[in-house]
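Colleague: Let me see the structure of the following:
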Amino acid sequence: MWNGIERFEERREAMPDKVSVRGLQRMKDDGEKIVGVVAWDYQIARIVDRAGVDIVSVGDTVGVNLWGHSNPFEVTMDEMVTVTRAVRRGVRRALLSADFPFGPLQEGTDSAVRAAIRFVKEAGVDMVKVDAAPDFPEAVEAITRAGIPVFAQFGITPQTALRYGVEYNAVPSAADQVPVEMRDALIAEAKRLEDAGAVLLNFTNSGPVVGAAVAGAVSIPVVGGFGGGPWLDGRMRMAHAAIGYAATAIDDPPDTYANVARITLDAISSYTEDVRAGRQVAGGVPVPPAAAD
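Modeller: Here you go, the predicted structure:
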């Protein structure tokens, strides 16, 4: 690590209840799995932090999944700072990360460093998440040199799948289905990101073969969302997906840990029925007998 991150970590580790980057590294070294979630609001942040997750990441996916945007490119840096500040207020123990929206990385290294500093100063993040990190190694290195830990995302993209003749939405699960060239290229990408200073990798669409190979090839922790599994050092998942909090979950129940969307629909439907029937709502003040007649 660069000296700036060492100073950052000394402050973090002085607080014994806090997860630190060094703590994540120890977890990998000890074979303990890292738990990460994506959160976009204060209440969810409080809940997942209490549940004991290690990483809370504020994703630019907030635009599509919470605000109804048609694509993630509509999310701005100002909006990401606002959302991250809200999540920061709910997170006490876990490490807090935030995604760069589309723009700062594409505009150049100086722009990326300024955005990273803004995330630290205005939103209180513990690290910044760089998507498509292999395309921006100079930014990863410059942000690290500025003393800000980098959570670097890479993996099997639609372009990668096309190049090596694999299906993007069907991650290969057998060794004979994985092109050796693809495996070696992804290992090389992971090593370049580690050499650039990344403290944590998010490997998307890894699958068990390439995922295990990459996790074993680098010394830093490797976590993953879709396509991830026990073969990585940990998992990332959107909190809303883990609890089934999406309107689509009402009619198409997801394979997940809860169906909060259905619970919410039932609760609001009951509330609506009570109001229309002239009954007091749950949690309302007691209705005097005369008023009830």
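Colleague: switch to C-alpha atoms for all contacts and neighbour counts from now on
Modeller: Will do.
Colleague: all strands of the stretch 101-250 of the chain, in order?
Modeller: Assigned by DSSP state E, counting those that start in this stretch, the strands in the stretch 101-250 of the chain fall at 127-130, 150-155, 200-204, 222-224, 234-238.
Colleague: In TSV, list those strands along with distance to Thr264 and mean neighbour count.
Modeller: TSV is the format used below for the strands of the stretch 101-250 of the chain (distance: least, C-alpha to C-alpha, whole Å; neighbours: other C-alpha atoms under 10 Å):
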stretch	distance to Thr264	mean neighbour count
strand 127-130	32	27
strand 150-155	33	25
strand 200-204	31	25
strand 222-224	29	28
strand 234-238	18	22
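Colleague: To check against the first, give me the structure of this:
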Amino acid sequence: MPKISIPELARKREAGEPIVMVTAYDFPGARWAERAGVDMVLVGDSGAQVVLGYDSTVPVTTDEMLVLARAVRRGTETAFLVCDVAFGTTETSDAQAVETAVRFVKEAGADAVKIEGGRAERLSRIRAIVAAGIPVVGHIGLTPQTATALGGFRAQGRTVASASRLVEEAIGIEAAGAFCIVVEAVPSEITEVLREALTIPIIGIGAGPTDGQVLVLHDLLGITEGHTAKFVKQFGTIGADAVAAITAYGEEVRSRAFPAEEHGYAGTPEALEAARQALAAHASE
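Modeller: Here you go, the predicted structure:
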């Protein structure tokens, strides 16, 4: 199967073929996504919470994101690899944004970077990164890095002002040069308006049917513990299965049922005798 490209993603939109995107944060996750035949893999800053244990996406650093991204790159062959930039690494200037984006391309082999938000300064960052030859995926609606400014983790586009702002931001992001846009936690009716306004693919997450969908790997596999967003659908029970397996392992270790003879290696009489002689020599010193 050939590697997914930007023209192929555009073709899928025009042909009405849904684009499948999933997050991944390590080599095994990337391999699972590859074997499942997804179109795009996102090394999301959500890895700050689901992999690194932070309470939000804000604390994660570029160096931490690059560790995750390099692991995913090693496990990705045909899927198009997108990397989130960490909060605080593009906000200061266009030059800072380009420097950050370049690191993801050079050090992790990213095919594109994702930038949250669509206000004027964010559009300037997108234009600068695209001008440097790096593809950009936009992200509007609920933007986790700046959720506090949006009033918390709430759906967007439900008021007159918010809906109008989303349309303006989406059009601005496409005009700035982004080839794709993620729309998160937005009513499907508003997403349909956005689709009419844009020519680039829209990847939805809690935004109704559109050109494609993205979910966090740990959410869809059932690994995430506690509360999950309304838009999450669990397609597996890996978390519960893992706990059950580790519990069974612990029980067998404590009962000495594991390891059994078949889990060990056969030695030789000569090696055993040599080990005993070495012990005896050590004891006599």
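Colleague: that older thread, just tell me which of the strands of the stretch 101-250 of the first structure ends up closest to Glu74 of the first structure.
Modeller: Comparison of these against Glu74 of the first structure by C-alpha to C-alpha identifies strand 127-130 as nearest, at 17.3 Å.
Colleague: quick one, what contacts Asn113 of the second structure?
Modeller: In this structure residue 113 of the second structure is Val, not Asn. By C-alpha atoms under 8 Å, 6 or more residues apart in numbering, the contact set of Val113 of the second structure is Val82, Cys83, Asp84, Val85, Ala101, Phe104, Ile134, Pro135, Val136, Val137.
Colleague: What lines up with it in the first structure?
Modeller: Under the alignment (TM-score structural alignment), Val113 of the second structure pairs with Val128 in the first structure.
Colleague: again, but for Arg195 of the second structure
Modeller: Taking TM-score structural alignment as the criterion, the aligned counterpart of Arg195 of the second structure in the first structure is Ala215.
Colleague: Return the residues in contact with that match.
Modeller: The neighbours of Ala215 of the first structure, taking C-alpha under 8 Å, 6+ apart as the test, are Pro221, Val222, Trp231, Leu232, Asp233.
Colleague: any idea how far it is from Pro230 of the first structure?
Modeller: Look at Ala215 of the first structure and Pro230 of the first structure: by C-alpha to C-alpha, to the nearest Å, they are 11 Å apart.
Colleague: separation between the alignment partner in the first structure of Ala86 of the second structure and Asp30 of the first structure?
Modeller: With the correspondence set by TM-score structural alignment, Ala86 of the second structure lines up against Pro101 in the first structure. Separation of Pro101 of the first structure from Asp30 of the first structure (C-alpha to C-alpha): 34 Å.
Colleague: For the first structure, which segments are assigned as helices?
Modeller: 3-13, 21-30, 42-51, 62-65, 77-90, 109-123, 137-145, 158-164, 180-196, 207-217, 239-242, 248-251, 260-276, 289-292 (DSSP state H).
Colleague: who touches the fourth one?
Modeller: The list of residues contacting helix 62-65 of the first structure from outside it, by C-alpha under 8 Å, 6+ apart, reads Trp40, His69, Ser70, Asn71, Pro72, Glu74, Val75.
Colleague: That helix maps to which residues in the second structure?
Modeller: Using TM-score structural alignment, the residues of the second structure aligned to helix 62-65 of the first structure are 47-50.
Colleague: cool, and the fifth one?
Modeller: Residues 62-75 of the second structure are matched to helix 77-90 of the first structure when aligned by TM-score structural alignment.
Colleague: Give the buried residues for that stretch.
Modeller: Judged by neighbour count using 16 or more other C-alpha atoms under 10 Å, the buried positions of stretch 62-75 of the second structure are Thr62, Met65, Leu66, Leu68, Ala69, Arg70, Ala71, Val72, Arg73, Gly75.
Colleague: The aligned residue in the second structure for Val285 of the first structure: what's it in contact with?
Modeller: Under the alignment by TM-score structural alignment, Val285 of the first structure pairs with His263 in the second structure. For His263 of the second structure, no residue meets the contact criterion (C-alpha under 8 Å, 6+ apart).
Colleague: mind listing what the residue mapped onto Ala24 of the second structure from the first structure touches?
Modeller: Under the alignment (TM-score structural alignment), Ala24 of the second structure pairs with Ala39 in the first structure. Residues touching Ala39 of the first structure, when contacts are defined by C-alpha under 8 Å, 6+ apart, comprise Ala45, Val56, Ser57, Val58, Gly59, Val87, Met238, Ala239, His240.
Colleague: what do you get for Gly124 of the first structure?
Modeller: Arg85, Arg88.
Colleague: do Thr76 of the second structure as well
Modeller: With C-alpha under 8 Å, 6+ apart as the criterion, the residues that contact Thr76 of the second structure are Ala30, Arg31, Glu34.
Colleague: From Ala155 of the second structure, how far off is it?
Modeller: To Ala155 of the second structure, Thr76 of the second structure is 32 Å away according to C-alpha to C-alpha.
Colleague: Neighbours of whatever residue of the first structure lines up with Leu166 of the second structure, how many?
Modeller: Under the alignment (TM-score structural alignment), Leu166 of the second structure pairs with Leu186 of the first structure. By the other C-alpha atoms under 10 Å criterion, the neighbourhood of Leu186 of the first structure contains 22 residues.
Colleague: circling back: preserved in the second structure, out of the contacts of Ala39 of the first structure?
Modeller: Using both residues aligned by TM-score structural alignment, their matches' C-alpha atoms under 8 Å as the contact test, the members of the contacts of Ala39 of the first structure still in contact in the second structure are Ala45, Val56, Ser57, Val58, Gly59, Val87, Met238, Ala239.
Colleague: Just give the closest residue to the fifth one, not the sequence neighbours.
Modeller: In this case it means Gly59 of the first structure. Closest residue to Gly59 of the first structure in three dimensions, ignoring its sequence neighbours and counting by C-alpha to C-alpha, 6 or more residues apart in numbering: Asp99, at 5.2 Å.
Colleague: Residue in the second structure paired with Asn259 of the first structure?
Modeller: For Asn259 of the first structure, the aligned residue in the second structure is Thr237 (criterion: TM-score structural alignment).
Colleague: Identify the residue nearest that match in space, chain neighbours excluded?
Modeller: Residue nearest to Thr237 of the second structure in three dimensions, not counting chain neighbours: Gly222, with 4.7 Å by C-alpha to C-alpha, 6+ apart.
Colleague: Asn71 of the first structure too?
Modeller: Val64 (5.9 Å).
Colleague: Which of the contacts of Thr76 of the second structure ranks first by neighbour count?
Modeller: When neighbours are counted as other C-alpha under 10 Å, the busiest of the contacts of Thr76 of the second structure turns out to be Ala30, with 29 neighbours.
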